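J.: quick one, structure for this:
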Amino acid sequence: MILLLSIIITITLVVSCAVMIIASILSKKTITDREKNSPYECGFDPKGSARIPFSLRFFLIAVIFLIFDVEITLILPLAYILHLSNIFSWLIAGTSFLFILLFGLYYEWSKGALEWVD
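T.: Prediction:
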């Protein structure tokens, strides 16, 4: 019984090591290209200097996207609880929430934060 268990463990170890070695050999890239090997983040070169000024417009667009992304997760439950709550309180809560978001969007638009090109 112990001999059979040790043989099974040995075979499992050899097969798993062989699969890992074959996978690492096959996964090597044959052509090394600097552009293909570098990750793309935020529109700047990650291998360059870290002291390059960061685009504030890109940051503002990303923050606005996150705000509206979270807004969707907050508005979706409103449709689900429509039949469970008072229609007047539901309408006031939903309208005030949308009004605050639209006012913030208008404020960003009036300040020029949404204009990507000068």
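J.: only C-alpha atoms from now on, for both contacts and neighbour counts.
T.: Will do.
J.: where's the residue nearest to the spatial centre of the chain relative to residue 38, distance?
T.: Centroid-nearest residue in the chain, with Cα atoms, centre = their mean: residue 66, separated by 9.9 Å. Separation of residue 66 from residue 38 (Cα to Cα, to the nearest Å) stands at 26 Å.
J.: please generate a structure for the following sequence too, so the two can be compared:
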Amino acid sequence: MNSALFVVVLITGITLVAAALWIAGLISPRSFNPQKGEAYECGIPTRGESWMQFKVGYYLFAILFLMFDVETVFLFPWAVILRDMGVAGLISILFFMTVLILGLVYAWKKGALEWK
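T.: Sure, this is the predicted structure:
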């Protein structure tokens, strides 16, 4: 019974997605303009070579941002069930925060947060 239900749900999902794509293709406006194929940034046409090196600082800053963004993703569920976890949960999240703060201090000392 479960496998039959799975097949029905799978076929229904595939059919609905295919129908949505087909209807979107039918009613979407069509305009073939050569400008649509050009790459641009901020509406300004590119000049010269578009492949260029960026400073490593941009990547380090992005990685640090992602690290602390992921931290908030982990902190929210923890905050929701804090009372149920007890002291063990508090100690584990304090350890997690300590590791992240040490990482931030290390990046700060190395100058990864400075725009030079």
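J.: next, the TM-score between them, please.
T.: The TM-score (TM-score structural alignment, normalised by the length of the second structure) is 0.61; 87 aligned residues with a Cα RMSD of 3.0 Å.
J.: returning to that earlier point: in three-state terms, how would the residue nearest to the centre of the first structure be classified?
T.: Recorded secondary structure, residue 66 of the first structure: helix (DSSP: H, G, I helix; E, B strand; the rest coil).
J.: and residue 98 of the first structure, how many neighbours?
T.: Neighbourhood size, residue 98 of the first structure [other Cα atoms under 10 Å]: 14.
J.: check which helix or strand it maps to.
T.: Per DSSP states H and E, residue 98 of the first structure falls inside helix 87-111.
J.: name the helices or strands packed onto that helix?
T.: helix 56-80 (3 or more Cα pairs under 8 Å, 6 or more residues apart in numbering; DSSP states H and E).
J.: buried set for the helix it packs on?
T.: For helix 56-80 of the first structure, burial by neighbour count (16 or more other Cα atoms under 10 Å) applies to 61, 64.
J.: gap between it and the chain center?
T.: 13 Å (Cα atoms, centre = their mean, to the nearest Å).
J.: which other helices and strands does that helix contact?
T.: Helix 56-80 of the first structure sits against helix 87-111, with contacts defined as 3+ Cα pairs under 8 Å, 6+ apart.
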